[in-house]
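*Asks:* Quick one: sequence and predicted model below, then my questions.
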Amino acid sequence: MFDHNVDQQADSEGDEIAISVTHATKVFGRRPKEAAKRLKQGATRDEVKPLGTAAVIDASFDVRVGEIFVVMGLSGSGKSTLIRMLNGLGETTDGAISVFGSEIVGTAPAELREIRRTKMAMVFQHFALLPHRTVLDNAAYGLEIQGVPLEERRARAQQWLERVGLATWSDSFPSELSGGMQQRVGIARAFAADTQILLMDEAFSALDPLIRREMQELLVELQQELGKTIVFITHDLNEAMFLGDRIAVMRDGRIMQLGTPNDILTDPANDYVAQFVQDVDRARVLTAGDVMEPPRAVVPTSAGPRAALRMMRDLQTSACFVTSSGRKLVGVVRDKDMLRLVREGGSNISDALKPTPSIVSPEQYIAELFELSVESPLPVAVVDEQNRLIGVVPRVTLLASLTNLPTMTTEIPIIEPTPDVPRAIITATLDATTDGNAAPGGSSSLAEGSIA
């Protein structure tokens, strides 16, 4: 666990900071400055209530360039107030906020407008479309504010309407569109403006669940393609887990925990966060890389059939992975095939090599692993970009990851899959043969007759 209001990752070497928030506080009321001072001295939110309502208290975090940073919390937690502080729509009572090094707090209105015009676009919960303008003109509105010529802005807006699936609706008016379509116009407008930062305040909360999921997937797709920096506000934990590279969990104006979805799900900072995440769909948050274990049943291509057979006997498994130099995964071998090669005097396990049945990348969600796990005689193999075997996900680990148990387990006594050939027959065959030589006729015949 870490201090609830400290961003431990944003200062790592090489990370460019888009937004930096330092001890920011926002108080509504008659004497906000005095209330902020007392909060800094240790007063609680309730104790300063006679002076004003503390909406955001001592918030500190950095947002990296190109990440989706999610602020989540229940109604009244301060998340919407916080996002409006980032672009100066809400005045900051105390603390500092900078955007690409330009200070927001105390900046003159004209400079703030310039920052919003060129560096930040905002997508609102209730779309904020202009009802008297067509869909195309709404999508082009940000470019109009920037002073882009008419033909150019309409062409760019049309391109973005095509990206969000509304190319044929450009001459329609907002009232002719469904809620999901209107929100697509809002997203097209924000991306068409081509600002470096997008601020999204509960942008999908008014949509039906199916449309909402489509919009979430569209946003992730666009962000991965364009590398925009996005600050996304939501009260939906599953949405936060799906979208966020990092998440700040707020309660009563304070950031309770800041971390990756995995951090928050597997290591909640306090009971409040733990209760918040207890019903989250873990299968769509945890990845193969989060739950994988070191592979045990692995032999190199240089090993002979006897070595492979001996390993499978000792681990009580019917198959094992085969890797080439650099641990690159090349396939699997089965105990029956290795037994046959040993009896025939074969020395090359590649003669019985079969394709690996289930391979995933460490980034794949475990929701995608269940069908693969059921169909595979081996644990699901996890490989990196160079096809190197970096871990495996056994069925029991996959099931355990759906509970509140730790994702890293102790040694599992039952090895998957169970052997096809009895251990006694493997031992008898190994004892009756020598490396590179077939077993004598009598011993081999006895072993053959013992296999079902």
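*Replies:* Nice, thanks for sending it over.
*Asks:* Could you use CA atoms for every contact and neighbour count after this?
*Replies:* OK.
*Asks:* from memory V285 sits against A240, does it?
*Replies:* No: when contacts are counted by CA atoms under 8 Å, V285 is not listed as touching A240 (9.9 Å).
*Asks:* another structure for you, compare them:
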Amino acid sequence: MNSPAKFGDPVVTCPPGLSGWELSRESRVSEADVVISCHNVWKVFGKGAEKLRLTSATTAEELRSTGYIAAVRDVSLSVRRGEMLVVMGLSGSGKSTLVRCLARLVDVTSGAVMVEGRDIGAMTEAELIQLRRAKMGMVFQSFGLLPHRTAIENVAFPLEMRGQDRATRLARARAMMELVGLKGREDYFPRELSGGQQQRVGIARSLAVEPDIWFLDEPFSALDPLIRREMQDEFLRLKSMVAKTIVFITHDFDEALRLADRIAIMKDGAVEQCDTPERIVMAPASEYVAKFTSAIDRGRVIRAGALAELPAGRMLEGPPVLAHQTLRELAHQLVCDPRNLIPVVTGEGRPVGGLDKSRAVELLFGGEA
């Protein structure tokens, strides 16, 4: 059995721009961890689009000039087991169409979408229905509740479609309503619930089928700011309780930063950058991505682990900080700690490197990433 790493161990060289903490996370990712992947996916609207020869060199302007609209352009990305990927962009950027491609609510024009290693484009209708029933949950902007059914009947509805008996499906629905904080409102009709409560019913309904994969398309966009924040808190609580692979769509960068393990930023149907929130803030891949991050308080986004450097054969002494702590959370310690290199550990206590105090303080107070 390998002994745990120590701060005095020999240095490990990281790829450019990748911290020791990120390197350790990347090294644990295997093909088995990938639940959803798409390869060179295009969705083009227009008569005869399926006959087009689409390559990475094909531009949106070329297609537009011939009467076609490219909603998704040459997208390749993957979503890992238990990960929340937030896809964001302005209206018309293609994010909702991409999610519909991932769930095969629309067929792709070119490319392939794989779910647990299976090409969903090659599935029969029966296989696709079974996949959605067994593994997928979906929540969209429109709550889509049935007005003539009570909240608990709405939550139980997909289980009814599965053919479950009434007692079993209502018991499951009641448990899901309690999970989203609606215990006691089971017999309310949608019109008797607030917007936030209706959204919770929608979330409970999608959870009732126990999906491994959860698609959420701007589920909070119709809510007022206070309810939206409350629902984000509720969602983070649910995420910590139920391990799901999640694709979450939003146009709100603050929401993305709050929720995401990784963020994919889209523009004109293409993914400009797909990376961790820290990397997107510290190293935007394009001018367009940089505009999203220009007004962001880096101190509340960048975590100690993202800045951790693997020490070159030296011991780091004194109390460590946690890799998941943000610079804003560490502000007092950064100002008061006399050490130039502060040890960083995971929540389990595994050392991952040292935090350069001067660099962290500069970023905290608005320096360049």
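*Replies:* Good, I have the coordinates. In this text, all values refer to a predicted model and were calculated from it rather than measured experimentally.
*Asks:* okay, V285 and A240 of structure 1: which has more neighbours?
*Replies:* Set V285 of structure 1 next to A240 and count neighbours by other CA atoms under 10 Å: A240 wins out with 26 against 20.
*Asks:* Who are the contact partners of the more buried one?
*Replies:* A240 of structure 1 makes contact with V70, V71, M72, T234, I247, P261 under the criterion CA atoms under 8 Å, 6 or more residues apart in numbering.
*Asks:* ok, the fifth one - contacts?
*Replies:* Yep, that's I247 of structure 1 we're talking about. F69, V70, V71, M72, A240, M241, Q257, L258, G259, T260, P261.
*Asks:* which helices and strands does the longest helix seen in structure 1 pack with?
*Replies:* Ranked by residue count, the top helix of structure 1 under DSSP state H comes out as helix 209-226. Using 3 or more CA pairs under 8 Å, 6 or more residues apart in numbering; DSSP states H and E, the elements in contact with helix 209-226 of structure 1 are helix 179-192, helix 237-243.
*Asks:* If you count neighbours, what's buried in it?
*Replies:* Neighbour-count burial for helix 209-226 of structure 1 flags I211, R212, M215, Q216, L218, L219, V220, Q223 (criterion: 16 or more other CA atoms under 10 Å).
*Asks:* next one: stretch 267-275 of structure 1
*Replies:* By neighbour count on 16+ other CA under 10 Å, the buried set for stretch 267-275 of structure 1 is P268, A269, V273.
*Asks:* which ones among those residues are found in helices?
*Replies:* V273.
*Asks:* Mind putting the buried residues of stretch 267-275 of structure 1 into a markdown table with distance to T92 of structure 1?
*Replies:* Shown next, in a markdown table, are these (distance: CA to CA, whole Å):
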| residue | distance to T92 of structure 1 |
| --- | --- |
| P268 | 29 |
| A269 | 27 |
| V273 | 26 |
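*Asks:* And the buried residues of stretch 267-275 of structure 1, which is closest to E202 of structure 1?
*Replies:* V273 (20.0 Å; CA to CA).
*Asks:* Can you find the partner of the closest one in structure 2?
*Replies:* When structure 2 is aligned by TM-score structural alignment, the residue opposite V273 of structure 1 is V289.
*Asks:* Kindly provide the distance from its match to S221 of structure 2.
*Replies:* Computed with CA to CA, to the nearest Å, the distance linking V289 of structure 2 and S221 of structure 2 is 22 Å.
*Asks:* This completes my enquiry, with thanks.
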